[in-house]
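Undergrad: Predicted model and sequence follow; I will ask about them next.
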Amino acid sequence: MKRKSHYPYWFMLPAISVFFVLFIVPTLASLYFSLTIWDPFEARFSGFENYVQFFSEPFLVRGVVNTVGFAIVTCVLKTILGLLLAVLLTSGVWGQGLLRSIVFFPVLVSTIGVGLLFQEMMHPTQGAINVALSWIGINGPGWLTNPSLALFSVALVDVWRGVGLATLIYIAGLATISPDYYEAARIDGATRLQQFWRVTVPLVWPATTTVVMLSLISGLRLFDLVWAMTRGGPGFSSDVLASVIYKQYQSGFWGLSTAGNVILFIMIAVIIAPLTYWFNKREVES
């Protein structure tokens, strides 16, 4: 019997080495330092003290709640709007190529640039949005100064910036659907709406899986847009977990900020892993 050669596995060694050095080692180091009170010169083991403190501070817990809510809202909006825009932009509408470029353009712009732009546009008195509303007799709200609106305003900007990618993924998914399915549905007397629900939605399920996963991960990890627009304010109303971690690091609570990083990693894994399994199972069943 011919002995199986291990020669091909040697080609995996560079990739494994890079993954080990750049992911496994930092992850294990973060786990250790999250259990310590540390600075650049020493680390004192403190057990789970950082985690207890993290969940005992209301503004830190609010960052976790805001993160989950932000990720869910932006994911739902990007998924729905992305699918609807993709259907529109593959229907032969006039100026289809130009409209695709317009929808996708925000994806190419720097997130910090988008944040600074909308920070000016959403100024309560001089911003372009409220000035335009005043022309039609509407007194615009404080988009970024009202604690109940700040995070929602950032979420809308994130959807505006990210829906282009979701649309592009859905356009690619729609291109794989054979016209025969729609022809068969029309022969059976299905309306346009019935064709959408019975043909389009099930057959773009792989694209939906991709959009949902990317949107959720992006929403859970969001930092730059929040920091550029509100810096977590007013107060702590628009803080997300990443901005909370950054603030703790700025304040010198390095062990606490490292614990926040570990919490963020666990939260993403706990949310994404079951969802990935469920989506893949649904895809196989359909």
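TA: Cool, the structure landed. Numbers count the residues shown, from 1 in each chain.

Undergrad: switch to C-alpha atoms for all contacts and neighbour counts from now on
TA: Noted.

Undergrad: Which elements pack onto the helix or strand residue 81 falls within?
TA: Residue 81 belongs to helix 58-88 when assigned by DSSP states H and E. Using 3 or more Cα pairs under 8 Å, 6 or more residues apart in numbering; DSSP states H and E, the elements in contact with helix 58-88 are helix 49-56, helix 150-175, helix 205-221, helix 241-250.

Undergrad: hmm, try it at 6 Å
TA: helix 150-175, helix 205-221, helix 241-250 (3 or more Cα pairs under 6 Å, 6 or more residues apart in numbering; DSSP states H and E).

Undergrad: Nearest to residue 33, out of the ones you listed?
TA: When the helices and strands packed on helix 58-88 are compared by Cα to Cα, helix 241-250 sits nearest residue 33, at 13.0 Å.

Undergrad: So what's the gap between the next helix-or-strand element following that closest one and the chain middle?
TA: Per DSSP H and E, the first helix or strand lying C-terminal to helix 241-250 is helix 254-285. Using Cα atoms, centre = their mean, to the nearest Å, the mean C-alpha position of helix 254-285 is found 12 Å from that of the whole chain.

Undergrad: repeat for stretch 166-186
TA: For stretch 166-186, the distance to the chain centre is 25 Å (Cα atoms, centre = their mean).

Undergrad: Please work out which residues outside it touch it.
TA: 82-83, 86, 204, 207, 211 (Cα atoms under 6 Å, 6 or more residues apart in numbering).

Undergrad: Same list, the residues you listed, but as CSV with distance to residue 104 and neighbour count please.
TA: Shown next, in CSV, are the contacts of stretch 166-186 (distance: Cα to Cα, whole Å; neighbours: other Cα atoms under 10 Å):
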residue, distance to residue 104, neighbour count
82, 11, 26
83, 14, 27
86, 11, 23
204, 19, 21
207, 17, 22
211, 15, 24
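
Undergrad: so how many other residues sit close to residue 266?
TA: Residues contacting residue 266 under the criterion other Cα atoms under 10 Å number 12.

Undergrad: Let me see the contact set for it.
TA: Residue 266 neighbours (Cα under 6 Å, 6+ apart): none.

Undergrad: re the thing from before, what's the angle between the helix holding residue 81 and helix 241-250?
TA: 140 degrees (axes from the mean of the first three to the mean of the last three Cα atoms, to 10 degrees).

Undergrad: Second structure for comparison follows:
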Amino acid sequence: MWFYLPGGVIYFVLFIIPTLVSFYFAFTRWTLFESFFVGFENFVMFFEEPGLIGSLWNTLIYGFVTSAAKVVLGMALAVVLSAPIIARGYLRSVTFFPVLLSSVGVGLTFQILLDPFNGLVNKVISGITGSDGPGWLTNPDLALLSVAGIDVWKGLGLATLIYIAGIAAIPNEYFEAARVDGATSWQVFRSIILPLSFPATSTVILLSLIGGLRSFDLIWTTTQGGPGFASDVIASVIYKQYQAGFYGLSTAGNVILFIVVTAIIYPLSRWMNSKETDL
């Protein structure tokens, strides 16, 4: 138990205490030097925000879309990169490279690449089709999904790495037995890789979903929640309140976000853990 103590102290100081303190300050109107207890006033005001329902819906869409895409694409890439192909190590490195990049740097770069008038992406589309490309980050119908696509590009390498580790952990005897029985590649994937890599799938889903529901930096650097409130998520609404000096209100928003993420992740995690024990 003594070996757990250093990590436990760090976890208590950096997570438990700030979480409890934030719950207290969510019920106050505070500044750096003073605070006044206001009860549930901050929560009432936060739920009266005109874009809150839309931002909550956007948060759920963003979280589930990015998570699902990383699961599907990560699994597909992992299967390919686990096969004996040429330059496999190099391709694995290239796939993982975007994970190492700063989210702010990625957001600013794609903001330039996806510019509707001078961006490289629309110039290529215009050169191929002869028509103007869409406003990826300026069209209210495309902005949120465009940022989600950038998020998938950046985080796909980590999902692929987790899946590669999961596939590598499958005993080779299963694949040998499948080859002896004359199983096709699809049958091997469906009957061996897919079910036996479920722990990796569980990890990718939980990490991607938590990251998607809490996402802020990539959205803020690309669209700042715009155009209008089209790509606003709960985290960006919280930041806007903080910018305006409503610290108690933004703290209440953080508590709401914590509750939303916990309400989704905790039962999902319990269900996935029960499925893993059944394997």
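TA: Received, thanks. Treat the numbers as computed from the prediction; the structure is a model and nothing was measured.

Undergrad: quick one: TM-score?
TA: The TM-score (TM-score structural alignment, normalised by the length of the second structure) is 0.95; 278 aligned residues with a Cα RMSD of 1.5 Å.

Undergrad: re earlier: quick check, nearest of the contacts of stretch 166-186 of the first structure to residue 271 of the first structure?
TA: The closest of the contacts of stretch 166-186 of the first structure to residue 271 of the first structure turns out to be residue 211 (Cα to Cα; 15.0 Å).

Undergrad: now the aligned residue in the second structure for that closest one: how far from residue 34 of the second structure?
TA: Mapped onto the second structure by TM-score structural alignment, residue 211 of the first structure lines up with residue 204. Distance of residue 204 of the second structure to residue 34 of the second structure, given as Cα to Cα, to the nearest Å: 42 Å.

Undergrad: mind listing what the residue lying farthest from the centre of the second structure touches?
TA: No residue in the second structure sits farther from the centre than residue 180, which is 40.6 Å out by Cα atoms, centre = their mean. Listed by Cα under 6 Å, 6+ apart, residue 180 of the second structure has no contact partners.

Undergrad: what's the most buried one of the helices and strands packed on helix 58-88 of the first structure?
TA: helix 150-175 (a mean of 22; mean count of other Cα atoms under 10 Å).

Undergrad: Over which residues of the second structure does it lie when aligned?
TA: Under TM-score structural alignment, the match for helix 150-175 of the first structure in the second structure covers residues 143-168.

Undergrad: and the matching stretch, how far from the chain's centre?
TA: Chain-centre distance of stretch 143-168 of the second structure: 9 Å, with Cα atoms, centre = their mean.

Undergrad: average distance between it and the first structure?
TA: Compared with the first structure after fitting, stretch 143-168 of the second structure deviates on average by 0.6 Å (mean Cα distance after the TM-score superposition for the first structure).

Undergrad: my hunch is that residue 5 of the second structure is in a strand, does that hold up?
TA: No - Residue 5 of the second structure: not assigned to a strand; according to DSSP: H, G, I helix; E, B strand; the rest coil it is helix.

Undergrad: For residue 237 of the second structure, see how far away it is.
TA: In terms of Cα to Cα, residue 5 of the second structure sits 37 Å off from residue 237 of the second structure.

Undergrad: what sits against the most centrally placed residue in the second structure?
TA: Centroid-nearest residue in the second structure: residue 212, 2.7 Å away (criterion: Cα atoms, centre = their mean). For residue 212 of the second structure, the contact set (Cα under 6 Å, 6+ apart) comprises residue 63.

Undergrad: let's see it at 10 Å
TA: 59-67, 148, 151-152, 206, 261 (Cα atoms under 10 Å, 6 or more residues apart in numbering).

Undergrad: And residue 189 of the first structure, by the same measure?
TA: Residue 189 of the first structure sits next to 183, 195 when contact means Cα under 10 Å, 6+ apart.

Undergrad: Disregarding residues adjacent in the polypeptide, which is nearest to residue 150 of the first structure?
TA: Closest residue to residue 150 of the first structure apart from its sequence neighbours, by Cα to Cα, 6 or more residues apart in numbering: residue 144 at 4.4 Å.

Undergrad: so the one you found sits in a helix?
TA: No - read with three-state DSSP, residue 144 of the first structure is coil and lies in no helix.

Undergrad: wait, it sits on residue 154?
TA: Yes - the pair residue 144 of the first structure / residue 154 is scored as a contact, 8.1 Å apart, by Cα atoms under 10 Å.

Undergrad: The equivalent of residue 57 of the second structure over in the first structure: how many residues sit nearby?
TA: Matched to the first structure by TM-score structural alignment, residue 57 of the second structure sits across from residue 65. The tally of other residues near residue 65 of the first structure (other Cα under 10 Å) stands at 14.

Undergrad: ok, now how distant is residue 65 of the first structure from residue 165 of the first structure?
TA: 26 Å.

Undergrad: for residue 87 of the first structure, same thing?
TA: Taken as Cα to Cα, the span from residue 87 of the first structure to residue 165 of the first structure is 14 Å.

Undergrad: Tell me the counterpart of residue 251 of the first structure in the second structure.
TA: Using TM-score structural alignment, residue 251 of the first structure lines up with residue 244 in the second structure.

Undergrad: ugh, wrong one, residue 26 of the first structure
TA: Residue 26 of the first structure maps onto residue 18 in the second structure, by TM-score structural alignment.

Undergrad: check which helix or strand covers its match.
TA: helix 17-25.

Undergrad: List the contacts of that helix.
TA: In contact with helix 17-25 of the second structure (Cα under 10 Å, 6+ apart) are residues 11-13, 16, 28, 31, 35-39, 42, 247-252, 254-256, 258.

Undergrad: I'd like to know which of these are buried.
TA: Burial by neighbour count, judged by 16 or more other Cα atoms under 10 Å, picks out 28, 42, 247-252, 254-256 from the contacts of helix 17-25 of the second structure.

Undergrad: could you dump the residues you listed to TSV with distance to residue 103 of the second structure?
TA: Putting these into TSV (distance: Cα to Cα, whole Å) gives the following:
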residue	distance to residue 103 of the second structure
28	32
42	30
247	25
248	27
249	26
250	22
251	23
252	26
254	21
255	24
256	24
